[in-house]
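Engineer: For reference, the sequence and a predicted model appear below.
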Amino acid sequence: MLQRVQTIYLLIALVITGVLPFVFPLWTTSDEKDFFFMFDIKYVTAFGLSTTLSLLSIISYKKRQNQFVIGRLNIILNLILLGLFVYRSLNLSGETVTVSEKGIGMFLPIVAIVFLVLANKAIKKDEDLVKSVDRLR
């Protein structure tokens, strides 16, 4: 059923990882050019996989256990992406030649993780409800 609350959370996570990286830059270079994620293959792959996993999780709404596992994989992928951002920002910290200001795009994986955790909580709640109803039969 697509009208469940976890579907809304997963749609929000899909928008965060699929649309917002095109809007918000990861950082701004010293010559006032915005650096978006599509200039580096690591970020393109990670954001693309995260978006695909969110979509796959939405589509597999009949199999709650698979949906839960896909959500966990997506959380791990977003943690890896966040680790890449932290590593990159620590290597390029301060006023170096190439980077002068970090952008809000670096926080997108954190927001996506929050919504994925909320979706997994709702999926777990649905699974527990179905199990409790099966015990009554």
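Structural biologist: On my side now, so go ahead. Everything quoted here is computed from the prediction, not taken from an experiment.
Engineer: going forward, measure contacts and count neighbours with C-alpha atoms only.
Structural biologist: Will do.
Engineer: Against residue 87, how distant is the residue nearest the centre of the chain?
Structural biologist: Central residue of the chain (CA atoms, centre = their mean): residue 112, 3.7 Å from the mean position. When distance is defined by CA to CA, to the nearest Å, residue 112 is 19 Å away from residue 87.
Engineer: okay, now the one to match up with it:
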Amino acid sequence: MIQRIQSVFLLLVAITMFSLPFLTIWVQVNPSQTEQLKFNPWALVKTSINSGQIIEHNNNYLIGILAVVAGFIALYSLLQFKNRTRQMLLNMINSLVMGVALGASVFITYKANETFNPNATGAYIIGFYAIIFALIMNMLANRFIRKDEMLVRSVDRIR
């Protein structure tokens, strides 16, 4: 099953998307260095830097759910190695799911930054770049699947 390079790429997509719910996507600190705003795939949390207490907690499950769904789609696509056209379709759907997750995270961080500290921008950290990494790996997997499909069709044409 993990014999071709596209299988490795799909496995990397699944691992990355299943690890995303445990990573932080964005962090912003206010100018007085007393409060911090963190965005992870499950919530937007405002904490006090000095005491570490949570000041405000807004649940937002969208990114976490999309990450888990994208991980399962990547695993299912990995198991569909005998049907390359279905695998390409699943990867396109997965790209759409990950793109929505990326767009939603940018939108949520933009709105949070607007209310928390509009003069400075927050820092995107590992969770944000994990989504981009998974999108690139998914694109590469789709490219190699398409390449294999074209090779099989050209061999069938010769017969």
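Structural biologist: Nice, I can see it. Computed from a predicted model, the values in this text were never measured in an experiment.
Engineer: Not counting sequence-adjacent ones, nearest residue to the residue nearest to the centre of the first structure?
Structural biologist: Excluding the flanking residues, the one nearest residue 112 of the first structure by CA to CA, 6 or more residues apart in numbering is residue 13, at 4.9 Å.
Engineer: quick one: which helix or strand includes that neighbour?
Structural biologist: helix 5-18 (DSSP states H and E).
Engineer: Only the buried residues of stretch 12-21 of the first structure, if you could.
Structural biologist: 12, 13, 14, 16, 17, 18, 21 (16 or more other CA atoms under 10 Å).
Engineer: hang on, the first one packs against residue 118?
Structural biologist: Okay, so that is residue 12 of the first structure. No. Using CA atoms under 8 Å, residue 12 of the first structure makes no contact with residue 118, being 10.9 Å away.
Engineer: mind listing the helices for the first structure?
Structural biologist: Shown for the first structure, the helices assigned by DSSP state H span residues 5-18, 20-23, 41-59, 64-91, 108-136.
Engineer: Where in the second structure does the fourth one fall?
Structural biologist: Just to be clear, that refers to helix 64-91 of the first structure. Helix 64-91 of the first structure corresponds to residues 84-111 in the second structure, going by TM-score structural alignment.
Engineer: Quick check: buried residues in the matching stretch?
Structural biologist: Applying 16+ other CA under 10 Å to stretch 84-111 of the second structure flags 84, 87-88, 90-91, 94-95, 97-99, 101-102, 105-106, 108-109 as buried.
Engineer: Mean deviation, it versus the first structure?
Structural biologist: Following the fit onto the first structure, the mean deviation recorded for stretch 84-111 of the second structure is 0.7 Å by mean CA distance after the TM-score superposition for the first structure.
Engineer: same deal with stretch 135-147 of the second structure?
Structural biologist: Compared with the first structure after fitting, stretch 135-147 of the second structure deviates on average by 0.4 Å (mean CA distance after the TM-score superposition for the first structure).
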